[in-house]
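**Q** the sequence and its predicted three-dimensional model are supplied below.
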Amino acid sequence: MTRFDLPAGHSVSTDPARLDRAAVHRWLSEDAYWALGRPREKQDLAIDHSLNFGLYEDASGAQVGYARVVTDHATFAWLCDVFIAPEARGRGLGTALAAAVRDELAALGLRRLLLATRDAHEVYAKVGFAPMSRPEKWMVLGEQ
């Protein structure tokens, strides 16, 4: 699988204490089509019960990206809420963040890592995601 290094001057951390929760909430609730209007309390609860990945500028320490994973740490994970701050886009940070998540989760030996996207298929394809070969096996309860 192709390795994607973070652009120079950036790092990823899974330390939830480093997250700028206000920025994450603002990004998702105001600018992410899948989370528009999400209340802060719901976002904080999601953070508290997930494996979180913050993307930071090393020089300033500012958070410029976020990804969240819902997982049992054994067989399954769902990658969601991937977001790069508008001012940081166009530098390959989204692909590098998705690769960092993939690489971190590889050690768990998961059977499956899923995600849903409306418009970023090419970003995730670069790090190994592909359309489901048998979508007829899957069902959903709730919003589609």
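**A** Nice, I can see it.
**Q** please count neighbours and contacts with C-alpha atoms only from this point.
**A** OK.
**Q** next secondary structure after the helix or strand containing A98?
**A** Element membership of A98, judged by DSSP states H and E, is helix 93-106. Using DSSP H and E, the helix or strand that follows helix 93-106 in sequence is strand 112-115.
**Q** which other helices and strands contact that following strand?
**A** strand 76-84 (3 or more Cα pairs under 8 Å, 6 or more residues apart in numbering; DSSP states H and E).
**Q** next one for the comparison:
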Amino acid sequence: MMAPVQHWHNGEYVVTTDKSQMDIGAIHRYLTRSSWAAGIDYATVARSIENSLNFGLFHQQQQIGFARFITDYATFAYLCDVYVLEECQGKGLGGWLIECCQSHPVVNTLRRLLLFTSTAPWLYQKFGYQPVNKPDYAWTITRPDIYQANRDVQT
């Protein structure tokens, strides 16, 4: 399902869900050095953007941040790959990016939103995210070295 393109403006900053505006190279450069997607290849980033509801944060047409939801557009969405470039942090842009994500007309009708993060829990709590502290409730398979393992197989 395609959701209508949304735009939010905050002074010189813009958040858009327009996939054609996403700078895949910039997103890849950040993600490949991130703690959660280190070594991810360009093709995987491009495929993830193609199959997600994306939020690009721009300053004067330069992408400086990103977030995306993996969603069925009906009941559930998983928020991931959230970042604001280090040199642009401290201006409230991360909070504004999450605010834009949460106010999207599809996202704000979903029954459940999920987020895995070890950074800035205070930010997400402001928007209603709560830790899952129930035994035997949330389960996961995590493969932290998958991008490196895939690279080793391909070479």
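**A** Thanks, I have it. Keep in mind the model is a prediction, meaning the values are calculated, not measured.
**Q** got a TM-score for the two of them?
**A** Here the TM-score for the pair of chains, by TM-score structural alignment, normalised by the length of the first structure, is 0.87; 137 aligned residues with a Cα RMSD of 1.9 Å.
**Q** who are the packing partners of the helix holding A98 of the first structure?
**A** Counting contacts by 3+ Cα pairs under 8 Å, 6+ apart, helix 93-106 of the first structure is packed against strand 63-71, strand 76-84, helix 121-125.
**Q** which of these sits most buried?
**A** Most buried of those by mean neighbour count (mean count of other Cα atoms under 10 Å) is strand 63-71; its value is a mean of 23.
**Q** re the thing from before, mind putting the helices and strands packed on helix 93-106 of the first structure in TSV, distance to L28 of the first structure included?
**A** As requested, those are arranged in TSV below (distance: least, Cα to Cα, whole Å):
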stretch	distance to L28 of the first structure
strand 63-71	10
strand 76-84	7
helix 121-125	18
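**Q** who wins for proximity to L45 of the first structure among the ones you listed?
**A** strand 63-71 (12.0 Å; Cα to Cα).
**Q** what comes into contact with that closest one?
**A** With Cα atoms under 8 Å, 6 or more residues apart in numbering as the test, strand 63-71 of the first structure has contacts from 19-20, 24, 47, 49-57, 77-85, 88, 93-94, 97-98, 101.
**Q** not including adjacent chain positions, what is the nearest residue to the residue positioned nearest the centre of the second structure?
**A** By Cα atoms, centre = their mean, the second structure has its centre lying nearest to A67, at 2.5 Å. Distances taken as Cα to Cα, 6 or more residues apart in numbering put V82 closest to A67 of the second structure, at 4.2 Å, once the chain neighbours are dropped.
**Q** no further queries at this time; thank you.
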